[in-house]
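Peer 1: sequence and predicted structure are below.
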Amino acid sequence: MSYPDEQLLDRRPLLRNAADALPERVGAPLHAFLDHLDATPLIELTADYVTTFDHRKKFSPYLTYFAYGDTRKRGMALLRFKHAYRRAGLLIGDDELPDHLSVVLEFAATGDPEAGKRLMIEHRAGLELIRLGLREAKSPWAYVLESVSATLPPLVGRDEDAVARLAAVGPPEEEVGLAPFLPGGAR
């Protein structure tokens, strides 16, 4: 789920072997994505990645964005990610936000699988919203999210409601200090 580069393309045989070893529900979507990588020039992959993830908030790869938007509360959520990484002995640099899906997936795979899974479950509504949006847009990146989602417990009850609510309303917006600029004045 990170920006595609030559290293990703060079790792395709390794990724195929890994996908072969996974249960069908997890591995099959990865194979579909790898088929896309095989058939698409790198310049197109990078352009599609930027268009998909950098230009549309609907597909934001930052998991806390969906729960907190660009509000002050998001900072505390980001700290929770950093603390989870630190407890596992991993330090993340300041050049990447800790809630970027590629960082969370790498942490879950190589750092602390249970803590990584817990972080994804806590932000499941956003993860599912990305997955559903990518599927609807017929984006090849949807295959990767299908695989990730297949590793998590099924959505039920409140989780399904949270996804539907988030899809209808969107992430929260900061209104603190904006009262004089809101329609109708202060609230």
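Peer 2: Everything's here; your move. Just so it is clear, the model here is predicted, and its values are computed rather than measured.
Peer 1: from now on I want contacts and neighbour counts done on CA atoms only, so please keep to that.
Peer 2: Will do.
Peer 1: residue 162: what's it in contact with?
Peer 2: Residues near residue 162 by Cα atoms under 8 Å, 6 or more residues apart in numbering: residue 125.
Peer 1: cool, and the one 5 residues further on?
Peer 2: Residues counted as contacts of residue 167 (Cα under 8 Å, 6+ apart) are residue 129.
Peer 1: could you look up the SS state of it?
Peer 2: With DSSP: H, G, I helix; E, B strand; the rest coil as the basis, residue 167 sits in helix.
Peer 1: now it: how far from residue 131?
Peer 2: 12 Å (Cα to Cα, to the nearest Å).
Peer 1: cool, residue 163 as well?
Peer 2: Taking Cα to Cα, one finds residue 163 at 11 Å from residue 131.
Peer 1: these two: which is more packed in?
Peer 2: Neighbour count, other Cα atoms under 10 Å: between residue 163 and residue 131, residue 131 has more, with 23 against 20.
Peer 1: correct me if wrong: that one contacts residue 142.
Peer 2: Yes. Counting by Cα atoms under 8 Å, residue 131 does reach residue 142; the two are 5.6 Å apart.
Peer 1: okay, and the common contacts of those two?
Peer 2: By Cα under 8 Å, 6+ apart, no residue touches both residue 131 and residue 142.
Peer 1: helices of the protein, start to end?
Peer 2: 6-10, 12-20, 24-39, 42-49, 63-68, 73-87, 101-110, 113-122, 124-136, 141-150, 157-169 (DSSP state H).
Peer 1: next up, a second structure to put side by side with the first:
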Amino acid sequence: MIIHQAASLLLCYPGDDWPDRRTLVEQALHGIPGDAAARLRRFCAQTAATAPLELARTYVATFDRSNRRTLHMTYYTDGDTRRRGMSLARLKSLYRTYGWLPDAAELPDFLPLMLEFAARCPEPGTDLLQAHRPGIDVLCAALTKYGGPYADVLPAVAAGLGDPTSAQRRLARAITAGGPPTETVGVEALGAYR
């Protein structure tokens, strides 16, 4: 899907290649109907005059300084628990099953990687995005509250997935209310020895 690939490119860190990447997305979305494409085009228009370094600062402030706005999807459902390691391993296995080896520099739950997988392998990729729909919705709501240009990109992703199920809505509300799971492991969990 073009929306998934476009969102993937827009949600990656805006390095020196940003102007060319943004232009490529604008050209690919030209004439594509619907709210999702319109939101992505609006993001491109809003950031067209922004220097890559300035957009990079916005990106870091938006995604790297708050656990409530992370692009790592298993964090929403697994937090910093041992269970997250298994979730990451399952994602790697899924990608390998379909012959895709994403950049090893990123964790496999990085939303732009998941979106690129959905663009390359639509059926399993859409299923994967649906499985992480509560995290996508939590991130979408957090970005809307935070503001900034990236607030248009996540609603485009969510719109492409259709309406969430009631179970997905309940889980998104629970994550929003209580945050991701936590666990205490090791000596700290037993208290300090004196």
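Peer 2: Looks like it came in fine. Fair warning: this is a prediction, and the values are worked out from it, not measured in the lab.
Peer 1: once you drop chain neighbours, what's closest to the spatially most central residue of structure 2?
Peer 2: The residue lying closest to the centre of structure 2 (Cα atoms, centre = their mean) is residue 111, at 3.2 Å. The shortest distance from residue 111 of structure 2 to any non-neighbouring residue, by Cα to Cα, 6 or more residues apart in numbering, is to residue 71 (5.4 Å).
Peer 1: hmm, back to that, list the residues that contact the residue nearest to the centre of structure 2.
Peer 2: 8, 11, 71, 72, 73 are the contacts of residue 111 of structure 2 under Cα under 8 Å, 6+ apart.
Peer 1: so what corresponds to residue 175 of structure 2 in structure 1?
Peer 2: Using TM-score structural alignment, the equivalent of residue 175 of structure 2 in structure 1 is residue 166.
Peer 1: which of the contacts of residue 111 of structure 2 does structure 1 keep?
Peer 2: By both residues aligned by TM-score structural alignment, their matches' Cα atoms under 8 Å, the contacts of residue 111 of structure 2 still in contact after alignment to structure 1 are 11, 71, 72, 73.
Peer 1: distance of the third one relative to residue 27 of structure 2?
Peer 2: Between residue 72 of structure 2 and residue 27 of structure 2 the distance is 28 Å, computed by Cα to Cα.
Peer 1: what do you get for the second one?
Peer 2: Taking Cα to Cα as the measure, residue 71 of structure 2 falls 25 Å from residue 27 of structure 2.
Peer 1: the two: which is more packed in?
Peer 2: residue 71 (22 against 12).
Peer 1: right, and that one touches residue 63 too?
Peer 2: Yes. At 6.7 Å, residue 71 of structure 2 and residue 63 qualify as touching, with contact defined as Cα under 8 Å.
Peer 1: returning to what we had before: state the number of residues packed around the match of residue 175 of structure 2.
Peer 2: Neighbours around residue 166 of structure 1, by other Cα under 10 Å: 18.
Peer 1: who's in contact with the aligned residue in structure 1 for residue 149 of structure 2?
Peer 2: By TM-score structural alignment, residue 149 of structure 2 lines up with residue 140 in structure 1. Residues near residue 140 of structure 1 by Cα under 8 Å, 6+ apart: 33, 36, 134.
Peer 1: apply 7 Å and report the result again.
Peer 2: 33, 36 (Cα atoms under 7 Å, 6 or more residues apart in numbering).
Peer 1: swap in residue 146 of structure 1?
Peer 2: 29, 131.
Peer 1: if I look at it, how far off is residue 75 of structure 1?
Peer 2: 28 Å.
Peer 1: before we move on, what about residue 150 of structure 1?
Peer 2: Distance from residue 150 of structure 1 to residue 75 of structure 1, by Cα to Cα: 29 Å.
Peer 1: next one: residue 178 of structure 1
Peer 2: 19 Å.
Peer 1: residue 164 of structure 1 now?
Peer 2: Taking Cα to Cα, one finds residue 164 of structure 1 at 25 Å from residue 75 of structure 1.
Peer 1: in structure 1, what sits opposite residue 93 of structure 2 in the alignment?
Peer 2: By TM-score structural alignment, residue 93 of structure 2 lines up with residue 83.
Peer 1: can you get me a residue count around its match?
Peer 2: 15.
Peer 1: what's the answer for residue 110 of structure 1, then?
Peer 2: Burial measure for residue 110 of structure 1: 12 neighbouring residues, criterion other Cα under 10 Å.
Peer 1: show me what residue 38 of structure 1 aligns to in structure 2.
Peer 2: Counting by TM-score structural alignment, the partner of residue 38 of structure 1 is residue 48.
Peer 1: so for residue 150 and residue 75 of structure 1, which sits in the more crowded spot?
Peer 2: residue 150 (16 against 12).
Peer 1: OK, contacts around the alignment partner in structure 2 of the more buried one?
Peer 2: Under the alignment (TM-score structural alignment), residue 150 of structure 1 pairs with residue 159 of structure 2. Contact analysis of residue 159 of structure 2 by Cα under 7 Å, 6+ apart lists residue 36.
Peer 1: that'll do, ta.
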